[in-house]
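J.: below are the sequence and a predicted model for it; my questions follow.
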Amino acid sequence: MTQEITVHGTVADGFEAVREEFAAFVAAERDDYEGQLCAYVDGRRVVDLWAGEDVDGGSLYGVYSSTKGAAHLVVALLVQDGTLELDRKVTYYWPEFAAEGKGALTLRDLLAHRAGLVGTDSGFTAAELADDRAMAERLADQRPFWRPGTGFGYHALVIGALTGEVVRRATGRTIQELHEERVRAPYGLDFHLGLPPSREPRFRTAQPMLPTAKQQALLDALPSGPHTLAAIAFNRHAAEPTDLQALPNDRLIRAKGPASVGGVASARGLAGLYAAVISDVDGKAPLLKPDTVAEFGQLHSAGYDLVARVHKSYGLGFQATADTYHHFLGAGAFGHAGAGGSQAFADPRSGLAYGYTRRRHAFPGGAAPENDRLARVVHRAALEL
């Protein structure tokens, strides 16, 4: 691969180093690499790059858990409106949730992955994973896997179903409907929670990770018992174990857009969403007020994640990006990454909104490692404006 053949798009003055860094990364990657990088500063698009065969800036990818950022922006908007209250018990909105000792949990703790409700004893079917309401009904009856509020662990496949049911009970609308009406359509964003058939030709099927022998040995050494919290959280214990890497290739997942993992987006859509959250964009005021941004980006759960078994940090529905991934970002940076390698975040202190997608899963899963070098050079250029 050469820079001239494979890297396309534009950068604003002052961001030439971003194109150079992206080109250097692409040149060192496999020859089937495919991905996009986009960034805004203070509401202005300053980076719009892509690479790969038959790809352009409008190509769409499954973004896995980066979906959670779009879903919980809806929750933040409803809190800002006064429709939801963070310190009310979940049962105020959803009485059935009280079963099996969950009655004292607040919406704040639910958003911070403190419910202990990472899955169900028997797991979900493929059809249930695509249907947030079906999952919520099952989860309401489930005994939590730790005492709610005493610890935290990543609710990987279910957090959007849980918070989505609160939204539905409070408003009569789904997270997907509210995202479309209040966020995606007004800004023309290519970030879909429910991909319409007309956009299907732009979707790029997810490709599985191809680890080296050394990397595979590291993966094989990870704890992987069928009844671990991680297995339950990722539905690997079900009668139909979930193949996470192939999840967005299921048309039902793309069509329904489950709020934990079902989003489909371009890097433009990822970055554009976070730009709209913190900046004036095209004459529109920021979606969230500074106090709401600070509340949702503030650390709420930090330390040992009971599911991931490593240090993790969460705000409210969002990952605390500066602590979990990029230590060079400003305090209060927030966003979410996805299993396929995607990442999106806002850094309110620099005005930066960042989005990255790739087609093939990167080792070891989650935010692809190249995000650190790409985000670093974008951030540096943003500070020098």
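T.: Nice, thanks for sending it over.
J.: going forward, measure contacts between C-alpha atoms and count neighbours the same way
T.: Will do.
J.: skipping adjacent residues, who's closest to Val261 in space?
T.: Tyr64 (4.2 Å; C-alpha to C-alpha, 6 or more residues apart in numbering).
J.: gap between the closest residue to Ile175 other than its chain neighbours and Ser260?
T.: Nearest non-adjacent residue to Ile175, counting by C-alpha to C-alpha, 6+ apart: Gly164, 5.7 Å away. As judged by C-alpha to C-alpha, to the nearest Å, Gly164 and Ser260 stand 9 Å apart.
J.: ok, the residue nearest to Val261 - contacts?
T.: If a contact means C-alpha atoms under 8 Å, 6 or more residues apart in numbering, then Tyr64 has 248, 260-263, 337-340, 342 as its contacts.
J.: ok, now Tyr187?
T.: Ala276.
J.: could you measure from it over to Val277?
T.: Where Val277 is concerned, Tyr187 sits at a distance of 11 Å (C-alpha to C-alpha).
J.: dropping in the other structure now:
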Amino acid sequence: MTDISDTVTVHGTVAAGFEGVREEFAAVLAADHTEPGSQLAVYHHGRRVVDLWAGEGIAADSLPAVYSSTKGAAHLVVALLIQDGTVDPDRTVASYWPEFAAQGKGELTVRELVSHRAGLIWADGGFTVEGLADDRVVAERLAGQRPYWTPGTEYGYHALTIGALTGEVVRRVTGRSIQQIFEERVRAPYSLDFHLGLPEALEPRYVSIRPGIPAPGPAAGGPLDPDSLRALAFGFAQDPPLDLVALPNTRAVRALGPASVGGVGSARGLAGMYAAAVSEVDGRPPLLTPETIAEVGRVQGKGTDLVTDETDHFALGFEAVRATYPALGEGAFGHSGAAGSQAYADPVHGVAYGYTRRRFALPGGAAPENERLSAAVSEAVAGL
């Protein structure tokens, strides 16, 4: 254990050569005494080399909500189905899901859908927290929804809807949900502490998400135009605005695990998933072939995100994370989450990274300390 203050102690272990990561993790916590708990796990070539946690109510196996880091699990399932030949990314969504063709969406391809190009960032009438819990209900509403831009011509972050959309394609093709396939092909075989649908028996390990300061919403980044795409995509334009902190703190959401934002898991679980995707783990070959790894890490939509203003941001359902963490190799892919979580695979360097925390990151997405922690990991790997 490493004491960093009178109230915060860092627990866990690091492999030889990764001592600097532990020091950086401790420094991050020492600099922010308001942080109520976080976890960090890193794999290198399939071996866990960093396993750290600290803060109030946080243990090694605590299960915080990871918000949009869930999208990484959802799109790992899509990548596996593309790799199997079960899903053709260049077929139209409507060829699998005929009802989707309504309102001029008939020509949109699966590749464009998972790259956030559908224009279906929200639905008329909005959603309640409970309404977002069931992907099939969300997908049914979105099938008839008029898109917010011409599908395929632009891209914008589908923060709360993309998992329901891709999930419906998966269900139409396989007869099974993303959540079921993730459980069978990814989570269970590797005993990952990352769940799309948290079993009731594991509820005691869930740690609730706490609001940031100020509370998340339009005030987080200054006033938002209620008619803006950003306000729509995050549910802030409806009345009352969607309560993002309440989302995973609602048992129905945790139980069903909606594939956009409903995942619950530890840093070990997040990092382990990406390690399994790109590396041999416990004698098992990588889930993804080199060809699929290259495909899922390739930026699909050049230009500026209409919702977030980020540039060249999305690979095949994943975020192209090298733009944020420049020490990573070409084709690194992953996904952040609104409570500050970050998870990614860096296939070039054989690194898989997972970070969670309990306090909502403002204005949302990966917490800023991930830049320091990721850099420390890259420095350690370079020094081996």
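T.: Thanks, I have it. Every value quoted in this text rests on a predicted model; they were computed, and no experiment measured them.
J.: I'd like the TM-score for the two structures, please.
T.: TM-score of the superposed chains, computed with TM-score structural alignment, normalised by the length of structure 2, equals 0.96; 381 aligned residues with a C-alpha RMSD of 1.8 Å.
J.: re earlier: now for the contacts of Tyr64 of structure 1: which two are most distant?
T.: Pro248 and Ala337 (15.1 Å; C-alpha to C-alpha).
J.: neighbour-wise, which of the two wins?
T.: The residue with more neighbours, out of Pro248 of structure 1 and Ala337, is Ala337; 28 against 25, by other C-alpha atoms under 10 Å.
J.: OK, contacts around the closest residue to that one other than its chain neighbours?
T.: Counting by C-alpha to C-alpha, 6+ apart, the nearest residue to Ala337 of structure 1 once its immediate chain neighbours are dropped is Gln343, at 4.0 Å. Counting by C-alpha under 8 Å, 6+ apart, Gln343 of structure 1 makes contact with 66, 270, 335-337, 354-357, 367-368, 371.
J.: need those residues in CSV with secondary structure and distance to Leu60 of structure 1, can you?
T.: Output for the contacts of Gln343 of structure 1, formatted as CSV (DSSP: H, G, I helix; E, B strand; the rest coil; distance: C-alpha to C-alpha, whole Å):
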residue, secondary structure, distance to Leu60 of structure 1
Ser66, helix, 13
Leu270, helix, 11
Gly335, strand, 19
His336, strand, 17
Ala337, strand, 16
Tyr354, strand, 16
Gly355, strand, 13
Tyr356, strand, 11
Thr357, strand, 9
Ala367, coil, 17
Ala368, coil, 17
Asn371, helix, 18
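J.: which of these lies closest to Leu37 of structure 1?
T.: Out of the contacts of Gln343 of structure 1, the member with the shortest distance to Leu37 of structure 1 (by C-alpha to C-alpha) is Tyr356, at 4.6 Å.
J.: and the closest one, how far from Val293 of structure 1?
T.: Applying C-alpha to C-alpha to Tyr356 of structure 1 and Val293 of structure 1 gives a distance of 21 Å.
J.: only the buried residues of stretch 140-160 of structure 2, if you could.
T.: For stretch 140-160 of structure 2, a neighbour-count test (16 or more other C-alpha atoms under 10 Å) marks 142-147, 149-152, 154-160 as buried.
J.: just the element for the counterpart of Glu295 of structure 2 in structure 1, please.
T.: When structure 1 is aligned by TM-score structural alignment, Glu295 of structure 2 is paired with Glu295. Using DSSP states H and E, Glu295 of structure 1 maps to helix 290-297.
J.: so how far does that helix sit from its counterpart in structure 2?
T.: Compared with structure 2 after fitting, helix 290-297 of structure 1 deviates on average by 0.7 Å (mean C-alpha distance after the TM-score superposition for structure 1).
J.: would you mark the buried spots in that helix?
T.: In helix 290-297 of structure 1, counting by 16+ other C-alpha under 10 Å, buried: 293-294, 296-297.
J.: check stretch 192-199 of structure 1 too.
T.: Neighbour-count burial for stretch 192-199 of structure 1 [16+ other C-alpha under 10 Å]: 192-195.
J.: the helices in structure 2, which residues?
T.: 19-31, 70-84, 93-96, 110-114, 135-143, 162-174, 178-182, 188-190, 229-233, 251-256, 267-278, 290-296, 369-383 (DSSP state H).
J.: quick one on the thing from earlier: which one of the contacts of Tyr64 of structure 1 is nearest to Ala39 of structure 1?
T.: Ser342 (13.4 Å).
J.: residues touching the closest one, list them.
T.: So, once contact is read as C-alpha under 8 Å, 6+ apart, Ser342 of structure 1 ends up touching 63-64, 66, 355-358, 366-368.
J.: what about the residue lying closest to Glu371 of structure 2 once chain neighbours are set aside, how many neighbours?
T.: Leaving aside its sequence neighbours, Glu371 of structure 2 sits nearest to Tyr325 (C-alpha to C-alpha, 6+ apart; 6.5 Å). Burial of Tyr325 of structure 2 is recorded as 16 neighbouring residues (other C-alpha under 10 Å).
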